[in-house]
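>>> okay, here's the prediction I keep looking at, along with the sequence it came from:
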Amino acid sequence: MRIALVTDAWAPQVNGVVRTLEAVRATLERQGHSVAVISPDLYASLPCPTYPEIRLAIASSRSVGQRIAGFGADAVHLATEGPLCLAARRWCLRHGLPFTTAYHTQFPDYVEKRTGMPAAWIWRYIRWFHAPARAVLVSTPSIRRTLAAHGVAHLRHWGRGVDLAQFTPDAPPPPAFAGLARPIQLYVGRVAVEKNIAAFLATRHPGTRVVVGDGPARAELERLYPDALFLGALGGRALAGAYAGADVLVFPSRTDTFGLVMIEALACGTPVAAYPVSGPVDVLTAATGAMREDLGAAIAEALTRDRTACAAYGRSFSWEASAAQFLSALAPIAAAEAA
């Protein structure tokens, strides 16, 4: 199948959305499918207000449609709700072509945290954007319930996976971990206000707090929490080593739809501490982590979990299963034209 994947989130951005799309594309291509990524790097762009690392493409529906048509797409998937996917949406509707969408990000909550704009206003846009989609792909049961409660229909499950060759318990820890006071409590992800990292850094469990990742809040957090170690962004085997070398992964976000870093950490044998919110409640089990409104208590409890059980559970998430779910949800253009 020839799949046009339109997305406002793509490299050089480093986040769970981009990593998911890259992994699923690679898996589909190994299986013999062709995937054309239509992303902001193909167009002139502007920095996103309050988030300059994210580029907003300046693209007409015609220009995006020409790429889809020129590729000869058998199916079209719109991965995000930004301007590039909005242009693709207009083109598909104008030409009567079916498409699928996905809900990767708690966009209403993010906008509210960054701008103070009521989330209810953004939910109106979310409902409108996804309404014509043949299927809206969601990663967890709790996000599915949230979307249904806000009037979004045609929901289909699309889980996440782990690169099991990369993320293993024997990955060597980074040299920076040598000599650190234990337990090492690790955060991995974007360093941004919506990730609630300050709640983690403010906990007082003995040991060392380590942050892996980069983003607009890093400088301020380094100033406020000088006792924490900030390592910047890591990838591949170096990231796996950070997971494997830590004693617990702390996932302080209250706004993520899934939390890819949790299953990567688990595959490396590292338990997870989190709040009892969407994402963690869908991913973690009593044997692999702890969820408490008191994050410090969750950290203490997670440290008692068996690392072998964590690794076994983490290995149950595969990109092959994720790609199969994605593929089965697509709306073939030929079938729509025949009807």
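Looks like it arrived, so ask away.

>>> for the rest of this, base every contact and every neighbour count on C-alpha atoms.
Fine.

>>> what is the neighbour count of the closest residue to Val64 other than its chain neighbours?
For Val64, ignoring the flanking residues on the chain, the nearest one in space by C-alpha to C-alpha, 6 or more residues apart in numbering is Ala88 at 5.9 Å. Close neighbours of Ala88, defined as other C-alpha atoms under 10 Å, add up to 28.

>>> how about Gly96?
Count around Gly96 with other C-alpha under 10 Å applied: 12.

>>> before we move on, the earlier item: tell me who's in contact with the residue nearest to Val64.
6, 61, 64-65, 78 (C-alpha atoms under 8 Å, 6 or more residues apart in numbering).

>>> would you map the strands across this protein?
2-6, 34-38, 45-48, 51-57, 75-78, 100-102, 135-138, 155-157, 184-188, 208-212, 229-232, 248-251, 272-274, 289-291 (DSSP state E).

>>> pull the longest helix from the chain.
helix 16-30 (DSSP state H).

>>> next, the buried residues of that helix.
Buried residues in helix 16-30, defined by neighbour count with 16 or more other C-alpha atoms under 10 Å: 16-21, 23-28.

>>> returning to that earlier point: how much space between the residue nearest to Val64 and Leu5?
10 Å (C-alpha to C-alpha, to the nearest Å).

>>> correct me, but Ile299 touches Asp247?
No. If you go by C-alpha atoms under 8 Å, Ile299 and Asp247 don't touch, sitting 9.7 Å apart.

>>> tell me which residues are up against stretch 9-29.
34-35, 39-40, 53-54, 80, 104, 160, 189-190, 259-261, 319-320, 322-323.

>>> putting a second one here so we can go through both:
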Amino acid sequence: MRIVQLANAYSPTSGGLRTVVDTLGRGYVAAGHERVLVIPGQRHSREQGDEGLVVTLPSVPVSGGYRMIPRFSPVRDLLEELGPDSVEVSDKATLAAAGPWARSRGVGAVLISHERLDAVAAARFPHAWRASHRALGPALNRRSRRLATRFDTIIVASSFAGREFDGTGGSLCEIPLGVDLEIFRPCASSPASWPEVPRGTEEHPWRLVYSGRLSAEKNPAVAISTLRALIAEGLPVHLDVYGTGNQRQQLERVAADLPVTFHGHLTNRTELAARIAEADVVLAPGPAETFGLTVLEALACGTPVVTADTGGAGELLAAGAGLTATPTGAEMARAVAGILAWPESERRAAARHRAEQFPWSATVASMIDVHASLAARERNLSRRKRRGLRRRKVTESAAR
């Protein structure tokens, strides 16, 4: 199969979306399929590599340092040239037009729903959402209905993500994402060999980690509030923040009097994994996560997680691997204190065991099945159309 992946907001710092798109692409190539990736860039370029052809199309900058292909017409021309068997779209804006194009050409069309429109709107613009959600909610539902009619299959990674399309009549397929269990792993190979480092003293404070984009929908301010609440309760703690975004300067000002270190975006995933593995608890306060890759990566490192009790990240947790909490400083601090009271070897073993249930190989295999079934369906439809056309021609010729 020739699978063409289309993605907006794909950049070196785009985190989860880029991880998903790249990992799936590598999996397609490893399984013997041809993969083409189309992403926004400053200018048009084509580069053939081991992971397939990568095409960048001229784009415009948008918020968060991302870029977006503003018009579908150059994408349409490229698709006409490439002649894909299946199209995979990671965008609900301009690139969603690939769905109707694919349908008109007898090509499979798959949308990966990376975010829930209503949940992101509520998280990014909380005051406006509370004031006008009665009007905005139905409008976003209509948008979801339109998306559902444009694609053969919509991929969601959690039950929470799937609820965006309740009542739309769309064909949904829930496929959990995965984690690289080799890169993201505990400090040692077995719980028995993990060092019992003394924590909870001024010399060795409990280590907390926040890893993700520093933007409103990720709710990083609650990580700072959690740190402050723990200190108020007399717990020696230190917070390491990995990530960048438009809220960084504001967060640095708020946390100026607190034991917190802002490390920026770490491009070396192995180094990031090692630092997460050394932490005691990872904080994931984002209220609108449709899955929570950073949560899964933390669990794979043997580090338990406190997640917001809204969104899909809580679906990843299991007994002993973490807790959900209302995304406020006081409630998340209470959950952190609870986890720290668990035996270290047990909580780390439970976290790793849960992550091992989500290998990327399972995600890739499920996605290939989706693409293959759509491609086979379109081939069968095309054959039936050709047979029908031949029968009509024979009938018309006999009538003459």
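Alright, I've got the coordinates. Because the structure is a prediction, the values reported are computed rather than measured.

>>> can you give me the TM-score here?
For this chain pair, the superposition-based TM-score is 0.89 by TM-score structural alignment, normalised by the length of the first structure; 327 aligned residues with a C-alpha RMSD of 2.1 Å.

>>> from the buried residues of helix 16-30 of the first structure, pick the one nearest Gly236 of the first structure.
Arg19 (11.3 Å; C-alpha to C-alpha).

>>> map Leu82 of the second structure across to the first structure for me.
By TM-score structural alignment, Leu82 of the second structure lines up with Phe71 in the first structure.

>>> what's the neighbour count on that match?
15.

>>> repeat that for Ser328 of the first structure.
10.

>>> so how far is Thr203 of the first structure from it?
Relative to Thr203 of the first structure, and taking C-alpha to C-alpha, Ser328 of the first structure is found at 43 Å.

>>> and if you look at Gly179 of the first structure?
21 Å.

>>> mind checking which of those two has more residues around it?
The neighbour comparison of Gly179 of the first structure against Thr203 (other C-alpha under 10 Å) goes to Thr203, with 14 against 7.

>>> would you mind confirming that the more buried one makes contact with Asp294?
No. Counting by C-alpha under 8 Å, Thr203 of the first structure does not reach Asp294; the two are 9.2 Å apart.

>>> excluding residues flanking it in the chain, which one is nearest Val260 of the second structure?
That would be Leu239: by C-alpha to C-alpha, 6+ apart, it lies 4.6 Å from Val260 of the second structure.

>>> OK, contacts around the aligned partner of that neighbour in the first structure?
The alignment partner of Leu239 of the second structure in the first structure, by TM-score structural alignment, is Arg209. Arg209 of the first structure is in contact with 184-187, 201, 227-229, counting by C-alpha under 8 Å, 6+ apart.

>>> are any of those buried, and which?
The neighbour count (16+ other C-alpha under 10 Å) marks 184-187, 201, 228-229 as buried among those.

>>> of these, closest to Val283 of the first structure?
Using C-alpha to C-alpha, Tyr187 comes nearest to Val283 of the first structure of these, at 16.9 Å.

>>> aligned partner of the closest one in the second structure?
In the second structure, Tyr187 of the first structure lands on Tyr210 (TM-score structural alignment).

>>> for Asp282 of the first structure, same thing?
Asp282 of the first structure maps onto Glu315 in the second structure, by TM-score structural alignment.

>>> and the nearest residue to that match once chain neighbours are set aside, how far from Pro176 of the second structure?
Closest residue to Glu315 of the second structure apart from its sequence neighbours, by C-alpha to C-alpha, 6+ apart: Ser158 at 7.4 Å. Note on Ser158 of the second structure: its distance to Pro176 of the second structure, by C-alpha to C-alpha, is 6 Å.

>>> before we move on, what about Glu278 of the second structure?
For Glu278 of the second structure relative to Pro176 of the second structure (C-alpha to C-alpha), the value is 26 Å.

>>> again with Val370 of the second structure
14 Å.

>>> and Ile299 and Asp247 of the first structure? Which one has more around it.
Ile299 (28 against 24).

>>> contacts only, for the equivalent of the more buried one over in the second structure.
Alignment note (TM-score structural alignment): Ile299 of the first structure maps to Val336 of the second structure. Contacts for Val336 of the second structure (C-alpha under 8 Å, 6+ apart) come out as 281, 306.

>>> ok, so what distance separates Val336 of the second structure from Leu317 of the second structure?
For Val336 of the second structure, the distance to Leu317 of the second structure - C-alpha to C-alpha - is 14 Å.

>>> same check on Ala398 of the second structure?
Ala398 of the second structure is 68 Å from Leu317 of the second structure, by C-alpha to C-alpha.

>>> these two - which one has more neighbours?
The neighbour comparison of Ala398 of the second structure against Leu317 (other C-alpha under 10 Å) goes to Leu317, with 22 against 8.

>>> neighbours around Ile175 of the second structure, how many?
Neighbour tally, Ile175 of the second structure, other C-alpha under 10 Å: 17.

>>> what sits against it?
Ile175 of the second structure touches 155-158, 363, 366-367, counting by C-alpha under 8 Å, 6+ apart.

>>> kindly report the same for Ser171 of the second structure.
Contacts of Ser171 of the second structure by C-alpha under 8 Å, 6+ apart are 148, 152-154.
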